[in-house]
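In: no sequence on this one, just coordinates:
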């Protein structure tokens, strides 16, 4: 299927590991020129090497994605090295788990900062370029918590995620309305339990706290998912590539669940 993104300049934050790496690889496979932006230089280099070995085009940029000023710098560098960004994928660390009472004001402020304010800054940096070209795709890797708060339990609750993901989704919907006339779409992928190294490490930590094996803990998670398994980063990347394509030009302001049927809320 022709996605119509060959030669497009794509920016992927957190693009060197897990879901972000899978998205970087998939967009490059579809012919996009990919800027892999993350903190760790080794992981960036590995991802860029994978893209180039497959015949794709990519650059790697190291940045502290929790610093608002980083976005102005990296987007300007992308513009100089590849051209104006036409696709922007915002993929950021997940807020800490925990109950409402376990988190103080600083924790809530940081979660809001990385999920809402940093996303806002990236969007503000890429929008002028997209509006000038009359075409753009913005995709955020979010959470099913934006559609339905995750109750969890006292062992691992999601007070921060439940709070800030909704704010990010509201902003995405607003930007989608305001930019639709310029040929720009803004969408969110609402993920569930995805099999990344970071997620497996988190599962192992929770299992250790409970005094059970990581395998037993994962089995408990999987038991709640209708499809009966964890999601794969490549599956998130496939949906992301579609949302970045010409085919998805009439899809904007959406939060699309990709969680194996886990979320009970209506789509």
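Out: Now that the structure is in, tell me what you want to look at. All values reported here derive from a predicted model rather than from experimental measurement. Numbers count the residues shown, from 1 in each chain.

In: Could you use CA atoms for every contact and neighbour count after this?
Out: Will do.

In: Let me see the ranges of the helices in this structure.
Out: 18-29, 41-53, 68-81, 105-112, 118-133, 159-179, 197-210, 214-222, 233-243 (DSSP state H).

In: contacts for the second one?
Out: Spelled out, that is helix 41-53. By C-alpha atoms under 8 Å, 6 or more residues apart in numbering, the surrounding residues in contact with helix 41-53 are 15-17, 21, 24-25, 28-29, 36-38, 57-62.

In: Compute the inter-axis angle for that helix and helix 18-29.
Out: Angle between the axes of helix 41-53 and helix 18-29 is 30 degrees (criterion: axes from the mean of the first three to the mean of the last three C-alpha atoms, to 10 degrees).

In: try this one side by side with the last:
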């Protein structure tokens, strides 16, 4: 199935590993020109080399999206290189959780800057460029806790819930410009943070995944590539009548739609 992504320019934040890397690879496979942004240059270059080796087009930008000036620089570099931006995947951020009384103001601000304000700033900069061509896609990667927060799940569940509210509001404000805004709410997905958790516990990561998978109705932990498939759909012509929506990508874990 041709997703209609050839010659589209897609920016993926947190694009050096995990879900961001998988999204970048998938979009490049579908013919999009991909820009990946993350803080670590070494991992970025590795992903870029992998995409180029497979015949894809990619630009790697080392930047910290929690900083206002860095968001502006990313968009400037994208426009300088390609003259347009069609797709924005706001993916940067890992899960930050703790007991409410232990989460400091600094922790709260850092989480809002990385997960919410990065998406706000990049969207605000990208939307005028999308409006020029009457075509745009913004996909916000959040998590199922945004809809159904658990105890000791802050600040992540609060910042992600704000991301869902922004998704819905933007979808309505820019629908007339054919800028579609959707969200993917992830559950347990194989990621570096789980590998670090396994190493800290002194167990093989597959043993951890097997244990975690028992908590998922489908019986396993999801893969980053499975998230990328849904992100590619939201990025494509195939999603032309879908905006303001969120998909739970959690193997059936969430109790809410």
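Out: It's in. This one's a predicted model, so the numbers in the text were calculated from it and none came from an experiment.

In: Can you give me the TM-score here?
Out: With the length set by TM-score structural alignment, normalised by the length of structure 2, the two chains reach a TM-score of 0.95; 257 aligned residues with a C-alpha RMSD of 1.6 Å.

In: With residue 139 of structure 1 as the reference, name the closest of the helices of structure 1.
Out: Each of these has some distance to residue 139 of structure 1 by C-alpha to C-alpha; the shortest is helix 233-243, at 7.1 Å.

In: tell me the most buried of the helices of structure 1?
Out: Mean neighbour count (mean count of other C-alpha atoms under 10 Å) peaks for helix 18-29 among the helices of structure 1, with a mean of 25.

In: So what angle separates the directions of it and helix 197-210?
Out: Using the same axes, to 10 degrees: helix 18-29 of structure 1 against helix 197-210 is 170 degrees.

In: on average, how far is helix 18-29 of structure 1 from the matching bit in structure 2?
Out: In the superposition with structure 2, the average deviation recorded for helix 18-29 of structure 1 is 0.4 Å (mean C-alpha distance after the TM-score superposition for structure 1).

In: So what touches that helix?
Out: 10, 12-16, 33-34, 36, 47, 50-51, 54, 56-58, 91, 196-198, 233-234, 236-238, 240-241.

In: again, 6 Å this time
Out: 14-15, 56, 196, 233-234, 237 (C-alpha atoms under 6 Å, 6 or more residues apart in numbering).

In: Which of these sits closest to residue 120 of structure 1?
Out: residue 14 (15.6 Å).

In: so how many other residues sit close to that closest one?
Out: For residue 14 of structure 1, the count of nearby residues is 26 (other C-alpha atoms under 10 Å).

In: for the one 3 residues further on, same thing?
Out: For residue 17 of structure 1, the tally of surrounding residues (other C-alpha under 10 Å) stands at 21.

In: And for residue 95 of structure 2?
Out: Neighbour tally, residue 95 of structure 2, other C-alpha under 10 Å: 15.

In: again, but for residue 58 of structure 1
Out: Neighbours around residue 58 of structure 1, by other C-alpha under 10 Å: 24.

In: For it, which non-adjacent residue is closest in space?
Out: Counting by C-alpha to C-alpha, 6 or more residues apart in numbering, residue 58 of structure 1 lies nearest to residue 34, which is 4.6 Å off, once chain neighbours are set aside.

In: Spit out the contact partners of residue 54 of structure 2.
Out: Contacts of residue 54 of structure 2 by C-alpha under 6 Å, 6+ apart: none found.

In: Would you check how far apart it and residue 8 of structure 2 are?
Out: 18 Å (C-alpha to C-alpha, to the nearest Å).

In: Aligned counterpart of residue 53 of structure 2 in structure 1, please.
Out: Here residue 53 of structure 2 is matched to residue 53 in structure 1, going by TM-score structural alignment.

In: State the distance from that match to residue 47 of structure 1.
Out: 10 Å.

In: Residue 212 of structure 1 too?
Out: 34 Å.

In: what's the answer for residue 141 of structure 1, then?
Out: 19 Å.

In: again, but for residue 231 of structure 1
Out: 21 Å.

In: what do you get for residue 32 of structure 1?
Out: From residue 32 of structure 1 to residue 47 of structure 1 the distance is 15 Å (C-alpha to C-alpha).

In: What lies in contact with stretch 96-104 of structure 2?
Out: 152-156.

In: How about stretch 197-209 of structure 2?
Out: residue 195.

In: Any idea how far apart the tips of it sit?
Out: 11 Å.

In: centre of the chain versus it, how much separation?
Out: 25 Å (C-alpha atoms, centre = their mean, to the nearest Å).

In: distance of residue 114 of structure 1 from residue 161 of structure 1?
Out: 11 Å.

In: Could you give the number of residues near whichever residue in structure 2 pairs up with residue 93 of structure 1?
Out: Matched to structure 2 by TM-score structural alignment, residue 93 of structure 1 sits across from residue 93. Using other C-alpha under 10 Å, residue 93 of structure 2 has 20 other residues around it.

In: so what's residue 93 of structure 2 closest to, chain neighbours aside?
Out: Nearest one to residue 93 of structure 2, counting by C-alpha to C-alpha, 6+ apart, is residue 115 at 5.7 Å.

In: how near is the counterpart of the one you found in structure 1 to residue 142 of structure 1?
Out: In structure 1, residue 115 of structure 2 lines up with residue 115, judged by TM-score structural alignment. Distance, residue 115 of structure 1 to residue 142 of structure 1, using C-alpha to C-alpha: 9 Å.
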